[in-house]
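>>> pasting the sequence and the predicted coordinates here, then a few questions.
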Amino acid sequence: MEKRNTDVLVLGGGAAGVNASIAAARHGLEVVLIESQGCLGGSRTAAGVDTFYGFYTPGENQKRIVGGIPWEIAQKLSIEHSSFERPNTYGAGTGITYDVEKLKITYENMVLEAGVKLLFHTYACQVNVEDHHIMSVVIANKSGLTEISAKFYIDTTGDGDIAARSGAPFDKADSEDLQSLTTIFFMANVDVEKAKSIPHQKMADLMKEANRSGTYKLPREDGSWHRTPNKGVIQCNMVRVSGVDATDPFALTLAEVEGRKQAQEYARFLKEYISGFEQSFLIATSQHIGVRETRRILGEYILTEEDVVRGAKFEDAIACCSAPVEDHHSGSGTRWAYVKGDGIYHIPYKSLVPQNIENLIVAGRCLSATHGAQASARNSAQCMAMGQAAGVAASLCAEENSSFRTLNVKRLQRRLLEQQAII
């Protein structure tokens, strides 16, 4: 088996992993980033979620609460006329909708320009641990198996795969209580202005009517669609595949099959029931189904829904969030709970530090949080901010010769603020 060494191994090239890799590499560390798909971005690209949420607070007097590398990425898309801002249907705040293909290129350029060594089509299949430290990770790709030893490991897999395989404790709801999965789909040749004349509630009522007719099977009598930067092309978030543990490969495979079937059904509904869709057609489904929740690590602190709703502030804050709890449960609707007080809460550093493992940090939706809190903190801007914090933390641990658990958090906060992050 081939053996390699690096300073930092980042596992998972989604929103969190990209930012973690860039942050660590910009501090002069040798970074290897592995990704299972053939592109960077995860949910933001491969799963078709073409909008960054979480950059702004909701309401009329919106305030930007995420900066740093995430905002740098958003600005690059804006400068290239590949994105636009739009209000959110459910009061979660202004979103930044972008061209998915442009984001793939933007991520790749920034990662490679930072000096990151990038590997696509690669999985981590084994984690070797000694004395509460990860010693190496075995990866699998077209070359076979390769063992990579690093000083620090960043788990941005979304599912907390590396944390789980290292023996770090985690929580995971029963499959029926996990948030549902969604296959995003895109339609073209839509008369967007005409379609916008149909209110959201009217569309939901028509879904109920279609189900009652017996000729449709629409599990979610809700959902949304929005325009994209490309004329006549819209993105749809309607599919609901419930009761699936996405860490079970057999269940996940069947979910992919079901998701595509539902996408066809919802596309047929839009074409037959909604004005403006008469001449439309389905052009794409997401590269893989979107997963909202699987494992949540048990860290030094577990963020709770109560923390979210009351707008909790923490001394070890590394990111801000205003996103409401958005719980896509197994029913036909979605549960919402909004942040009170000043409308902002903090994500604490301790929620990124797993118990039991010293040289591992996580970022993204597998953070240490309850089911309800994760349903808020999983928004893209927050995952990106967590990623930057994890990458900077790795660089400081290298400087201090410390573990993630013993890191001087005040120094981390100062370094983040110097990089225009908002805490």
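Received the coordinates, thanks. Numbering: from 1, shown residues only.
>>> all contacts plus neighbour counts: C-alpha atoms, from now on.
OK.
>>> what sits closest to Trp147 if chain neighbours are left out?
Let me fix one detail, which is that residue 147 is Glu and not Trp. Leaving out its chain neighbours, the residue that sits closest to Glu147 by Cα to Cα, 6 or more residues apart in numbering is Val138, at 4.3 Å.
>>> try this one side by side with the last:
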Amino acid sequence: MDFDVVVAGGGSAGLAAAVASARLGARTLLIERNGLLGGMASAALVHSICGLYRLPNGTAAPVLANAGFAAEFAKRLLAAGGASGPMRMGRVEVLLQRPVAFAQLCDAIARETPHLEIRLQSEIVAAEAGSITLVWRGCTGKVTGQAFVDATGDAVLAAFRGAPCEMETTRLQRPAYIFALGGVEAGRLGDDARLRLARQISQAVKANTLPAAALGAHLRESPQAAEAFVTIDLDGGTDFNPLDAVCLSRLETEGREVAVRLAEFLRREVEGFAGSYVAAWPARAGVRESRRIVGCYRLEAEDLERGAQFEDTVAYAAWPMELRETATGPRLRFPTGEEPCGIPLRALHARDDEALFMAGRCISCSHEAQASVRVIGTCLATGEAAGLAAALKVLHGEGDAAAVNAAREKIVHEHR
């Protein structure tokens, strides 16, 4: 099958890239290894959308950081009843969402988008200059394209194409394991209740009633009645490698083991949880950081801190650098100014591969900068920009930042 643009990875960044490309009229293929779209927001049960809104600066209402697909997706998710908020949490605004609703909206948008085809449950096993080899259920097939977007989170396509990549070896962000609890009594997870619960969990860990991995577990009510999400930050260990199947297998089984023990503890010891039960496991653990692609520009921590602006800005990073390298919980580094950092198109274009663009958590950036740009709201924005750039390159021979931003404005006007 021949396409203009091929997008690898059907998470928030990949969906945004594929939809943006197809809306410009490019014949677009979106490849996803799971059986549903949405990535971390659906498969890993990440239930809060971060990075959609600028940091509060005294304004009465939250302000969206990025126009275009990110704003459109948030509006439609809220209208469908799949999200609530935005909610102020300290110095940030987040949108709480239901993973089932997120995946449903992804399907709806994909269905209504002309020129877009989807290949679910398809894994990339090889790539050449103009083609990708896929495998599914013991079968193989090849698809060709003129431009490609890697939104796999692990830079899978870039690695197969031989594009330079980088990855931390000792400071990787800790992975998360998130599961859903049903049967939780309403009103049991207010601020005071969460503080009491954190103390109970801490005491249980000290008494060896709960494993150490349960320390720092965070519970949050879902927009769905009687439902809560539980997030556990796992210690990948000194040999943690998010690209290694043995390591990932250990991570998944450990996550479920800790979750079962924590769910039993809540049911037995915590008021309001007597009738609770595990309602859903994630399809996979939430890996926060992995391999990144070397681009024409590398976004640095200093850029995020000072709110850097670039001539080729095509998206904005509005989330603080959320570093989760240790068991002590997140360490937030906020910008020193009020303006969100621009993300240049050069950081979405592979340095040594003219036909390869990237979006999501594998864009060209440092370890610290990635702790900001990896969140879903920003991934929606970088995905749209990369998809527009790829489609413009195929359809018009080039797609600079001005053309990308103009195309976004045109699409916004058409989809109001």
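Ah, there it is. None of these values were measured; they are calculated from a predicted model.
>>> residues in contact with the residue nearest to Glu147 of the first structure?
Each residue near Val138 of the first structure by Cα atoms under 8 Å, 6 or more residues apart in numbering is listed here: 124-127, 145-148.
>>> weed out the non-buried ones from those residues.
124, 126-127, 145-148 (16 or more other Cα atoms under 10 Å).
>>> and the aligned partner of Ala407 of the second structure in the first structure, helix, strand or coil?
Residue pairing (TM-score structural alignment): Ala407 of the second structure is matched to Arg415 of the first structure. Following DSSP: H, G, I helix; E, B strand; the rest coil, the label given to Arg415 of the first structure is helix.
>>> now check the second structure for the residue matching Ile302 of the first structure.
The alignment partner of Ile302 of the first structure in the second structure, by TM-score structural alignment, is Arg298.
>>> correct me, but that match touches Glu368?
No: under the criterion of Cα atoms under 8 Å, Arg298 of the second structure is not in contact with Glu368, lying 11.5 Å apart.
>>> what about the helices in the stretch 51-200 of the first structure?
Under the criterion DSSP state H, counting those that start in this stretch, the stretch 51-200 of the first structure contains helices at 68-79, 100-113, 161-166, 192-196, 200-213.
>>> and Ser82 of the first structure, how many neighbours?
20 (other Cα atoms under 10 Å).
>>> which residue in the second structure aligns with Asp159 of the first structure?
Asp159 of the first structure maps onto Asp154 in the second structure, with residues paired by TM-score structural alignment.
>>> ok, and the closest non-adjacent residue to its match?
Distance criterion Cα to Cα, 6+ apart; nearest residue to Asp154 of the second structure, sequence neighbours excluded, is Arg291 at 5.0 Å.
>>> I'd say the one you found and Thr152 touch.
No: when contacts are counted by Cα under 8 Å, Arg291 of the second structure is not listed as touching Thr152 (9.9 Å).
>>> the two: which is more packed in?
Thr152 (26 against 23).
>>> tally of neighbours for the residue lying closest to the more buried one once chain neighbours are set aside?
In this structure, Thr152 of the second structure finds its nearest non-sequential neighbour in Gly9, 4.3 Å apart by Cα to Cα, 6+ apart. Neighbour count of Gly9 of the second structure, defined by other Cα under 10 Å: 34.
>>> how close does Gly9 of the second structure get to Gly162 of the second structure?
According to Cα to Cα, to the nearest Å, Gly9 of the second structure and Gly162 of the second structure sit 18 Å apart.
>>> tell me what the longest strand along the first structure is packed against?
When the first structure is parsed with DSSP state E, its longest strand is strand 144-155. The elements that strand 144-155 of the first structure packs onto, with contact taken as 3 or more Cα pairs under 8 Å, 6 or more residues apart in numbering; DSSP states H and E, are strand 2-11, helix 15-26, strand 133-141, helix 161-166, strand 360-362, helix 380-400.
>>> just give me the mean distance for the fourth one relative to the second structure.
Translated: helix 161-166 of the first structure. In the superposition against the second structure, helix 161-166 of the first structure averages 1.2 Å from its aligned positions (mean Cα distance after the TM-score superposition for the first structure).
>>> and that helix, what does it pack against?
strand 123-130, strand 144-155.
>>> isn't Met384 of the first structure right next to Ala16, touching?
Yes: if you go by Cα under 8 Å, Met384 of the first structure and Ala16 touch, sitting 4.5 Å apart.
>>> what is in contact with these two at once?
Joint contacts of Met384 of the first structure and Ala16 (Cα under 8 Å, 6+ apart) are Gly364.
>>> more neighbours, the two?
Counted by other Cα under 10 Å, Met384 of the first structure and Ala16 do not tie: Ala16 has more neighbours, with 34 against 31.
>>> wait, what's in contact with the residue nearest to the spatial centre of the first structure?
Nearest to the geometric centre of the first structure sits Ser380, at 5.0 Å (Cα atoms, centre = their mean). Residues counted as contacts of Ser380 of the first structure (Cα under 8 Å, 6+ apart) are 15, 44, 52-54.
>>> out of those, which are inside strands?
Using DSSP E, the members of these that fall in strands are Phe52.
>>> residues near Glu128 of the second structure, how many?
Glu128 of the second structure has 12 neighbours, counted by other Cα under 10 Å.
>>> how near is the equivalent of Cys236 of the first structure over in the second structure to Ala371 of the second structure?
In the second structure, Cys236 of the first structure lines up with Val230, judged by TM-score structural alignment. Going from Val230 of the second structure to Ala371 of the second structure by Cα to Cα gives 21 Å.
>>> just the strands in the stretch 251-400 of the first structure please.
281-285, 296-297, 317-321, 325-327, 335-337, 345-348, 360-362 (DSSP state E, counting those that start in this stretch).
>>> so what sits against both of Arg291 and Thr152 of the second structure?
The contact sets of Arg291 of the second structure and Thr152 overlap at Cys362 (Cα under 8 Å, 6+ apart).
>>> which residues does the closest residue to Thr89 of the first structure other than its chain neighbours contact?
Once flanking residues are discounted, Thr89 of the first structure sits nearest to Ser224: 7.9 Å by Cα to Cα, 6+ apart. Shown in contact with Ser224 of the first structure (Cα under 8 Å, 6+ apart): 89, 200, 236-238.
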